[in-house]
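> Sequence and predicted model, in that order:
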Amino acid sequence: MTAVEGVDVMEAPAGTIIGRRTGRVRRFLGIPFAEAPVGARRFAAPVPRSRFTQPFDASRHGATSQRVPLFATTTIPEPSVPGDDVLNLSVVAPVDGESCPVLVWIHGGGFLAGSPASPWYDGRSFARDGIVTVTPGYRLGVDGFAPLDGVPPNLGLRDLLLALDWVRENIAAFGGDPDRVTVAGQSAGGGAVLALLSSRVGSGRFRRAVSVSGGFFESREDAARDFVVRLGDRLGVPPTRAGFGGLTVERVQQGVHLLRGEAGDDDPLVLGPFVGDDILPVPVADGLAVQGQGVPLLLGATGDEFDGGAPGSRNAAARAAGTRVTDTLFRAACPRAAASRRDATAGTWLYSFEWPSPVLGGAVHCADIPFFFDVLDAPGTAEALGTRPPAELATAMHADLVAFVHGRSPAWEPATGRPGDPAREYGGPGAEPTADTTGVFDPVVPAGSGTAEAC
């Protein structure tokens, strides 16, 4: 391995890889870990990439599975990059790092969209703190998760498993320790983390896990198959491997987004992980009770997720009433996961992100990511967080995540899924950047109803 300012040449088992060095940070972007999923490979299990016979230029982000953004505007900058080699990953590492812990970050996007090339996922602050960051891409939507006859289920999860295999085989060349891998992700990425943690197939590929606004996002097969049939009708093809395979990925994704936009089809999780194959033989909550018992888990949610924009009093009343759909989808997953892992030999720790963005009107979905990554100066943060997001909150949140990836237990007590569970609260209005609290994920009783519902 040789390194000079501007150019970094890496010799890895995958081959010679040419990246870039900026100060004390090394970046190797868009490295294919699998053969391009095109032609006969489009709806097939991923195949490991052959060793490079020529030096690979890793100076720019690789192609993304996302061809069409999920929404016209998104909180996270999510660039789409054209090309066939969508099964690629990027490595950001400290210069002269040796046996550093590794953070593998899985992007979100409802399993339909999202981009590992987002500047919010840049690992420069983790490199500063002695951590190697890896951001893989995976197949999305129909190509990654549609229930099609003759197609292996959960292709998107199979892509991520192969990426983790690549990390195990190659990361030492970048200064990472293959025996100290933490898999983490946000939203759909956090759901993928819980799915992999619950899977026997995922066992041994990582030592720690972090789920940021994740949940139990398994697709209902009947609903997904109905969606795929209606999608085929809209696109004028049979809802089969051959039918969709005759269309470009762009055309299929456009059809998905148009169909979702129709009345009654706005569920962002219409396609996602399926239960019933070798990866997810049982529902994720059931799998967590028996698999990954020795893997420490950190998970949490934002206070408002998709319910920003309301004045504080109205927002508090909505939470107290337990009426928010996102409470059921995101926040209730936290104590549920802790309860599933109640007998685990490793701990489960909860957190809640409560800082209200003055732009977004609350502690909403995705607003916590620049704080965890400590990249408050990244493109798009001012548009989402305002011009003066609290740097001390980023310092505190990033430090907690760094400590966890380095193998240390969180400073607060683990959770068991029972009422009164402890949690770390980040950025509560009028509070210190971090505060330990209890009961933030407890069920609540809507006023006047006498009925308890999960919050």
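Thanks, I have the structure now.

> C-alpha from now on. contacts and neighbour counts both.
OK.

> and the residue positioned nearest the centre of the chain, helix, strand or coil?
For the chain, the residue nearest the mean C-alpha position is Gly189 (2.1 Å; C-alpha atoms, centre = their mean). Recorded secondary structure, Gly189: helix (DSSP: H, G, I helix; E, B strand; the rest coil).

> what about versus this one:
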Amino acid sequence: MTEGPVVATPYGAVRGRYENGLAVFRGIPYAAPPFGPRRFQPPAPPEPWDGVRDAGAFGPTAPKPPYSEPFARLLADPVVPGDDCLNLNVWTPDPGAGARLPVMVWVHGGALTRGSSAVPVYDGRAFARDGVVFVSFNYRLGVEGYGLFPDAPANPGLRDQLAALEWVRGSIAQFGGDPERVTVFGESAGAISIGALLASPYARGLFRRAALQSGPPEATDRDKVRRLVRRMAARLRIPATAEAFAAADRDALAEAQAEAGRRASPVLGGPAFGIVVDGDLVPCEPMEALTGGAAAQDVELLLGWTSEEYRLWLAPTGLLERVDRLGPVALAGAMARCRSGPEVPRGYRLIHPGASTGDLVGQMVTDHLLRVPLHRLADAHRAASYVYEFAWPSNVPGLGACHALELGFVFDTAGLPEAARLAGPGAPQELADAMHSAWVRFAVDGDPGWQAWDATHPVRMFGAGEPEVVYGPRDRELALWEADATTVEPPPVPPRRTVLPLSMVRRFRRTGGVRRP
């Protein structure tokens, strides 16, 4: 405890560790423990401490249910017990004030219900090795961070993220970082969170650049969140209030949350926790703010997706094969999910004549939910946006170029056992070198190394060979949605308690998707 770098923060000094020539600090509180009277409330500053606080180990993770078994095999999600879960970590090549190095702040994904900064794939050593001060943090998840109650403010988890960025603004110079050169980047729910922060007046000036990986700016319908809270309350036999939930056992809350959200997925839909428009931190729909000029336009953007996002959501549970067996019923369900006319699935079939029904449904929903809005965002921020697609297929059978697969390459941690769960053995190091260096370049000077977005729609493809720029690789599919929006009357929204047509839901429950005589 007498060795290791010591840095002063606004609340007290912390002692980190030297690891491979880099200074690493873990588990630094940026806010007080969000329990007791602070439960379901906005984050409060941490209590100052005397002396030097040890920052050698990851701090507690936010309460969360475990992944279901099929996903637990693929996605590492460590649990560190304790109440002080609003903490962050710093990797820096130079822990001295005055270095003024670029800063990258990671916002983890996990559907706003799982994940943490302690996931091994998110190790920041490669960024620090390459001259960047790297920060990652935990924030409240699930009902703790995104439940809607009549007696508590909305979006406490997003408010945690804002508090972490404010800590970076005020403290990162002491760790060698430049508070004027902050890049936030996140994947999936992390990217959705960044989209909301981009549109929030409270976050202006806290970061200069942003990378949104596989997640668009969006707000969740308040009714979807309320339905999930009510399901939990019914299971727990308590009122749907913050006061009642705060008095409930934490393990019981986690179990109720897992059960209430068991049937929901990005492809099938269903009630879910998410960021909501609250008239304050999120004053309006984030996409509307970002494309309509109501939000800051001076933030440089890196935007992208994987080629087969949907395979992580559908393949591990066998749902992809069940969708194949449903055939036209599944396509009708996709139309209802996306509120599209029949010309959209017909167009996808013409563009991809050899694709299975499961692949067509997956690509349709992925384009509607993710690629269309990210295209819109890039169009609204031309000359300051760069777009990529990750196309390398996993060596794990059935996963393809699925959601979250690019993370081990962006972090240059693809060789870790936890990354190999998703990528399989033999992930190409040259691909990690290319992606990681592009993210570092973007943080350093705002240019990841390829042409900025314009009317030709340049997309950097990271695949099995040398990365290359392809022009308009998704334009034919995305044009179908533009035509659909202008010429086709969308079908009615499905009944509130169903996401797919009722016949499809019943068949799934009765037969597992197999048509029986």
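Structure's in. What do you need? Since this is a predicted model, take the numbers as computed values, not measurements.

> just to revisit the earlier point, the residue nearest to the centre of the first structure reaches Ile106, doesn't it?
Yes: using C-alpha atoms under 8 Å, Gly189 of the first structure is in contact with Ile106, at 4.7 Å.

> Please enumerate the helices of the stretch 251-400 of the first structure.
284-288, 312-321, 325-326, 333-340, 369-373, 381-385, 391-405 (DSSP state H, counting those that start in this stretch).

> So which elements touch the fourth one?
The reference is to helix 333-340 of the first structure. helix 284-288, strand 297-302, strand 348-353 (3 or more C-alpha pairs under 8 Å, 6 or more residues apart in numbering; DSSP states H and E).

> Same list, these, but as JSON lines with mean neighbour count and distance to Gly141 of the first structure please.
Output for these, formatted as JSON lines (neighbours: other C-alpha atoms under 10 Å; distance: least, C-alpha to C-alpha, whole Å):
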{"stretch": "helix 284-288", "mean neighbour count": "21", "distance to Gly141 of the first structure": "20"}
{"stretch": "strand 297-302", "mean neighbour count": "28", "distance to Gly141 of the first structure": "24"}
{"stretch": "strand 348-353", "mean neighbour count": "26", "distance to Gly141 of the first structure": "29"}
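
> check contacts around the residue nearest to the centre of the first structure.
Trp105, Ile106, His107, Gly108, Gly109, Ser211, Val212, Gly214 (C-alpha atoms under 8 Å, 6 or more residues apart in numbering).

> 10 Å instead, please
Gly189 of the first structure sits next to 105-111, 114, 183, 195, 210-215 when contact means C-alpha atoms under 10 Å, 6 or more residues apart in numbering.

> Same check on Thr61 of the second structure?
Neighbouring residues of Thr61 of the second structure by C-alpha under 10 Å, 6+ apart: 27, 77-87, 114-118, 137-141.

> Buried among those? Make that a ChimeraX selection.
Buried subset of the contacts of Thr61 of the second structure, written as a ChimeraX selection, criterion 16 or more other C-alpha atoms under 10 Å:
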select :27,77,78,79,83,84,85,86,87,114,115,116,117,118,137,138,139,140,141
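
> sec struct for the residue mapped onto Phe43 of the first structure from the second structure, please.
Residue correspondence to the second structure (TM-score structural alignment): Phe43 of the first structure is matched to Phe40. For Phe40 of the second structure, the secondary structure call by three-state DSSP comes out as coil.

> Can you get me a residue count around Phe40 of the second structure?
Using other C-alpha atoms under 10 Å, Phe40 of the second structure has 28 neighbouring residues.

> Look up how far Tyr11 of the second structure lies from it.
As defined by C-alpha to C-alpha, to the nearest Å, Phe40 of the second structure lies at a distance of 23 Å from Tyr11 of the second structure.

> Cheers, nothing more for now.
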